[in-house]
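*Asks:* only geometry, no sequence info:
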């Protein structure tokens, strides 16, 4: 007769019971709402801010001008929710393929969003109204910091989606594995298009970023719902 070994994570969950599950669900809720909140606020501004053209201006440009505080707050709040929510993903994915790096990468993307909110890019290409067309002759230090934060956010999100693809593939969930890889590839292509200066690059980047962010939120929501069963 042998005694089955209980994994440490399962033993911890069993002993904490009613405390661990609600706490984990709260963390996963933060990750679930971060992307829809950010996308809704950003796209609402894109549709209503005078002079803003999503085919020309990145969503980060909404941080400029008298109403820029809205997008700055959007970055900070969504970034904080993502960073906190990554701890929930770590709890439910621990011990599985990709269970270490996917939450880490999601957390890094959240920190990148916070930095993107703290450091605002320079007005450019006619937005806000009254700004000359084209890029400024010289960029400010905070504009460079914003671009660096954006690169960190996008790179970590792309990687997180592909790690999630491996996670779901190893679990035999081929549909979710494919969706993860498509979401990561959408951001990779959108960012590449924007970096190349191609026409409509800011729109492609917005579509890719929102796709990847919403997929991470969908994964968090999947685990949030299953953790309550």
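*Replies:* Now that the structure is in, tell me what you want to look at. Note that the structure is a prediction, hence the values are computed from the model and not measured.
*Asks:* contacts and neighbour counts: CA atoms only from here.
*Replies:* Noted.
*Asks:* Which of the three states applies to residue 154?
*Replies:* Counting by DSSP: H, G, I helix; E, B strand; the rest coil, the backbone at residue 154 sits in helix.
*Asks:* okay, now residue 130: neighbour count?
*Replies:* Neighbour count of residue 130, defined by other Cα atoms under 10 Å: 11.
*Asks:* What separation do you get for it and residue 123?
*Replies:* Using Cα to Cα, to the nearest Å, we find residue 130 at a distance of 10 Å from residue 123.
*Asks:* Likewise for residue 168?
*Replies:* Noted for residue 168: a distance of 41 Å to residue 123, by Cα to Cα.
*Asks:* what about those two, which has more around it?
*Replies:* residue 123 (24 against 21).
*Asks:* close enough to count as contact, the more buried one and residue 63?
*Replies:* No. Using Cα atoms under 8 Å, residue 123 makes no contact with residue 63, being 9.1 Å away.
*Asks:* For the protein, which segments count as helices?
*Replies:* For the chain, the helices defined by DSSP state H occupy 8-16, 20-48, 68-93, 101-118, 141-170, 174-196, 201-227.
*Asks:* got JSON lines for the ones you listed, with distance to residue 134 too?
*Replies:* JSON lines is the format used below for the helices of the chain (distance: least, Cα to Cα, whole Å):
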{"stretch": "helix 8-16", "distance to residue 134": "54"}
{"stretch": "helix 20-48", "distance to residue 134": "19"}
{"stretch": "helix 68-93", "distance to residue 134": "20"}
{"stretch": "helix 101-118", "distance to residue 134": "21"}
{"stretch": "helix 141-170", "distance to residue 134": "15"}
{"stretch": "helix 174-196", "distance to residue 134": "15"}
{"stretch": "helix 201-227", "distance to residue 134": "14"}
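*Asks:* Quick one: closest of these to residue 58.
*Replies:* When the helices of the chain are compared by Cα to Cα, helix 201-227 sits nearest residue 58, at 4.9 Å.
*Asks:* Next up, a structure to set beside the first:
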């Protein structure tokens, strides 16, 4: 009996710790990104996506930002699966909905890939890059693949969790999840088709903030019951 009491709290603390890391990931990523965006010479947040910050001398900061946020998100995805498994065992409608945590993990993995394959210099950044420079190297193609993998994971997670929360009768969070997924899909599609125009960059920047806000709310929600 003593062993059981020692094991259950330990598992609970571990899950809460992982979810706490997930809660920290979004605000940390956005804070590091925006701090660089407004302090790096030559960077224009309305013209340059966050990925370009991985270039230049201080580029390691954004690379570390990708790695830390990716690891925290991936670990929190593991904790999400634990909480959903333990809380949904008695519901036929909710049982088996493990794809949500898996897709969150895919997003975390995409961030790690983005760190491994930095974006190419472009649109005059870093300083000294021609304004019309837009060559795509092997690493740049790898970054595009990383973004596609990660963002697809995030969009899918939003839509799966929309169904999950709807099944639980939590319509507000279900709508929040669905709207976030749809908005992010639209912003990512616009960025891909808009060839880096200011409106598409701004829309995507806002979508990234909304996406991280949704993930933070999701981790907070599950942390309360972990």
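*Replies:* Ah, there it is. Note that the structure is predicted; figures quoted are calculated from it, not measured.
*Asks:* Now for residue 41 of the first structure: which residues touch it?
*Replies:* 71, 74 (Cα atoms under 8 Å, 6 or more residues apart in numbering).
*Asks:* Alignment lookup: it to the second structure.
*Replies:* Applying TM-score structural alignment, one finds that residue 41 of the first structure aligns to residue 32 in the second structure.
*Asks:* same deal with residue 128 of the first structure?
*Replies:* By TM-score structural alignment, residue 128 of the first structure lines up with residue 126.
*Asks:* and that match, how many residues sit next to it?
*Replies:* 22.
*Asks:* just residue 45 of the first structure next, same as before
*Replies:* Residue 45 of the first structure, neighbours per other Cα under 10 Å, totals 18.
*Asks:* do you know how far it is from residue 63 of the first structure?
*Replies:* 10 Å.
*Asks:* Show me what residue 143 of the second structure aligns to in the first structure.
*Replies:* So residue 143 of the second structure corresponds to residue 146, using TM-score structural alignment.
*Asks:* need the contact list for its match.
*Replies:* Contacts for residue 146 of the first structure were tallied using Cα under 8 Å, 6+ apart; they are 115, 116, 117, 119, 120, 121.
*Asks:* out of these, which is most surrounded?
*Replies:* Taking other Cα under 10 Å as the neighbour criterion, residue 116 ranks highest of those with 28 neighbours.
*Asks:* That one contacts residue 152, doesn't it?
*Replies:* No. Contact between residue 116 of the first structure and residue 152 fails when scored by Cα under 8 Å: they sit 9.6 Å apart.
*Asks:* residue contacts, the residue nearest to residue 126 of the first structure when sequence neighbours are not counted?
*Replies:* Leaving aside its sequence neighbours, residue 126 of the first structure sits nearest to residue 133 (Cα to Cα, 6 or more residues apart in numbering; 4.7 Å). If a contact means Cα under 8 Å, 6+ apart, then residue 133 of the first structure has 124, 125, 126 as its contacts.
*Asks:* Between those residues, which sits nearest residue 220 of the first structure?
*Replies:* Of these, the one sitting nearest to residue 220 of the first structure (Cα to Cα) turns out to be residue 124, at 35.8 Å.
*Asks:* Settle this for me: that closest one is touching residue 139, isn't it.
*Replies:* No. Judged on Cα under 8 Å, residue 124 of the first structure makes no contact with residue 139 at a distance of 10.0 Å.
*Asks:* So what does residue 72 of the second structure match up with in the first structure?
*Replies:* Residue 72 of the second structure maps onto residue 81 in the first structure, by TM-score structural alignment.
*Asks:* To clarify, my last question referred to residue 106 of the second structure.
*Replies:* Per TM-score structural alignment, residue 106 of the second structure is aligned with residue 108.
*Asks:* Identify the residue of the second structure aligned to residue 68 of the first structure.
*Replies:* Using TM-score structural alignment, residue 68 of the first structure pairs with residue 59 in the second structure.
*Asks:* Quick check: chain neighbours aside, which residue is closest to that match?
*Replies:* Nearest to residue 59 of the second structure is residue 53, by Cα to Cα, 6+ apart, at 5.6 Å.
*Asks:* Pretty sure the one you found sits against residue 64.
*Replies:* No. Assessed by Cα under 8 Å, residue 53 of the second structure is found out of contact with residue 64, at 11.1 Å.
*Asks:* So for the two, which residue has more residues nearby?
*Replies:* Neighbour count, other Cα under 10 Å: between residue 53 of the second structure and residue 64, residue 53 has more, with 26 against 16.
*Asks:* who's in contact with the more buried one?
*Replies:* By Cα under 8 Å, 6+ apart, the neighbours of residue 53 of the second structure are 36, 37, 43, 59, 62, 126.
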